[in-house]
Structures are given as structure tokens and as C-alpha cells.
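1. pasting the structure only:
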């Protein structure tokens, strides 16, 4: 792939804020902060594990749309609204990345864009071509 490839997921804030779900430039892919929101509303309200699993699936789909996989991920940034739930988020993360072992950061934030959202994740991937 040459040039920039932009991925739109149709999320409600992409047009409002003016951003892309993901961008691939050469062998590098960056996926924007992703939350458990879909057209019908917030997924897994009150359940950080369900939200994390959903978010990771959205990220996987964004990566796949530009020829990448979760195994290409080298950086994960996780933002949670309640650090006491980090182990639950870690369980969902481990289910996907146990063999990949990307550099990962977990940070507590005061709030996300919707108060029902408990976790937001962004990733960076590099394809070894």
C-alpha cells in the first residue's frame, strides 16, 4: 500500500470531531482511541470486561481493513475510568495479546466522551514486510 489509507468505522463522533478510526502509512498503522459505542448505543453498560472485548474486536476489524492483524500491534494504550477494574481489563487484553506482548500502558482518566463508557483503547501496529 502506498500513501495514506484512511479507515472510517461510521462511529458517531468521526464526523463531529473530524478523525479517522485508523490510518495506515507504509507499514505503520495507528488506530484511534476506540470505545464500546455503536449505532444502537453503548455496548456493555456497567461491564468493563464486555466493553473491553467489544473495543478489541473493533480494533481488530480496523486493522484487518488495512491488511494488519492483532499480532502486528506493538503499542497499546488503555484509558479506564476506574483503575480498580484494571485486572478485568487486563484479562480481556491477555486473551488477545498473551503471545504478542505489545508495550502496554493503563491510565486512569476522569471521564470519557460518554459517562457510560468505562474503557478506551488505542493501538499502533507495524507490519513486517
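-> Thanks, I have the structure now. If you're wondering where the values come from, they're calculated on a predicted model, not measured in any experiment.

2. going forward, measure contacts and count neighbours with C-alpha atoms only.
-> Will do.

3. what about the strands in this protein?
-> Secondary structure of the chain by DSSP state E: the strands cover 4-7, 22-25, 28-34, 37-38, 41-42, 73-80, 103-108, 119-126.

4. need the winner for burial among those strands.
-> strand 119-126 (a mean of 22; mean count of other CA atoms under 10 Å).

5. of all the strands of the chain, which one comes closest to residue 59?
-> Closest of those to residue 59 is strand 28-34, at 6.9 Å (criterion: CA to CA).

6. just how off-centre is that closest one within its chain?
-> On the basis of CA atoms, centre = their mean, to the nearest Å, strand 28-34 sits 7 Å off its chain's mean C-alpha point.

7. that strand - contacts with which helices or strands?
-> strand 22-25, helix 48-64, strand 119-126 (3 or more CA pairs under 8 Å, 6 or more residues apart in numbering; DSSP states H and E).

8. grab the nearest non-local neighbour of residue 14.
-> residue 20 (6.3 Å; CA to CA, 6 or more residues apart in numbering).

9. okay but that neighbour is in contact with residue 32, surely?
-> Yes. Contact criterion CA atoms under 8 Å: residue 20 and residue 32 qualify, at 7.1 Å.

10. quick one: contacts of stretch 55-69?
-> Contact with stretch 55-69 is made by 5, 7, 9, 21-22, 24, 29, 31, 34-36, 70, 93, 120-121, 123, 125, 127, as judged by CA atoms under 8 Å, 6 or more residues apart in numbering.

11. presented hereafter is structure B, for comparison with structure A:
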């Protein structure tokens, strides 16, 4: 089965170099690339894991909107933490969006 693909760019200079898009819509499916709070001046939210998570979901919300979707259409998420001690803070923000 072949799906029409729509690439959704974040505008990152790394996308054409590394070969990825913030999101890809293929038919009725939307796939979001791994998303961080990274910025040239450092992570948005500094060392606050909740603030970083809110920035990440802000970026994901924009990509979903550009793909014609919303958080209500999401059926699966995956979170990677560099410090398990951040689980509660990150999980609470995740619950704000998906609870």
C-alpha cells in the first residue's frame, strides 16, 4: 500500500543534513520525530524538566496542527529521560496533555 507523504519541517538546519522531518504525514497517519527542547542558546526551560517537557509538547502541537491533527488523535507516546529522577515532573506534564 502506498501513501501520499507530506513532510513537515521544523526549520532546523539539521533536517536536510541528517535526513529527517519534524513530522511526516502518510495517508491518515502522522509520525513525529524525536523532539527535544534544544535551542542554539541551550535547552528551552534550562534544567527544569517540566519546562522542557512543555516546550517539547508545544513543538509537537505545532507539527500536529500542520499535519491536520491534534493531541486527541495521538494513540502512542514514548518518553526518554536522561535522569529517572525527572520522571514525576515529566509525567505530570504528560498527564496535562494526555490525561
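-> Looks like it came in fine. Source: prediction; values computed, not measured.

12. about what we covered before: which neighbours do residue 20 and residue 32 of the first structure have in common?
-> Residues touching both residue 20 of the first structure and residue 32 (CA under 8 Å, 6+ apart): there are none.

13. coming back round to it: tell me, how many residues neighbour the residue nearest to residue 14 of the first structure?
-> 20 (other CA atoms under 10 Å).

14. what of residue 69 of the second structure?
-> By other CA under 10 Å, the residues close to residue 69 of the second structure number 17.

15. repeat for residue 3 of the second structure
-> When counting by other CA under 10 Å, one arrives at 10 neighbours for residue 3 of the second structure.

16. how about it, what does it touch?
-> 26-27.

17. distance of it relative to residue 43 of the second structure?
-> Going from residue 3 of the second structure to residue 43 of the second structure by CA to CA, to the nearest Å gives 35 Å.

18. what does residue 29 of the second structure give?
-> 29 Å.

19. and residue 23 of the second structure, by the same measure?
-> Relative to residue 43 of the second structure, residue 23 of the second structure is positioned 21 Å away (CA to CA).

20. what's the burial count for residue 88 of the second structure?
-> Neighbours around residue 88 of the second structure, by other CA under 10 Å: 12.

21. stretch 55-66 of the second structure: average distance to aligned residues in the first structure?
-> Taking mean CA distance after the TM-score superposition for the first structure, the mean distance separating stretch 55-66 of the second structure from the aligned residues in the first structure is 0.3 Å.

22. so how far is residue 8 of the second structure from the alignment partner in the second structure of residue 65 of the first structure?
-> Mapped onto the second structure by TM-score structural alignment, residue 65 of the first structure lines up with residue 66. Residue 66 of the second structure sits 7 Å away from residue 8 of the second structure, going by CA to CA.

23. again, but for residue 50 of the second structure
-> Residue 50 of the second structure is 26 Å from residue 8 of the second structure, by CA to CA.

24. please apply the same query to residue 62 of the second structure.
-> Residue 62 of the second structure is 10 Å from residue 8 of the second structure, by CA to CA.

25. do the same with residue 84 of the second structure
-> Residue 84 of the second structure sits 31 Å away from residue 8 of the second structure, going by CA to CA.

26. and for residue 94 of the second structure?
-> Remark: distance between residue 94 of the second structure and residue 8 of the second structure (CA to CA) = 23 Å.

27. same check, this time on residue 59 of the second structure
-> As judged by CA to CA, residue 59 of the second structure and residue 8 of the second structure stand 12 Å apart.
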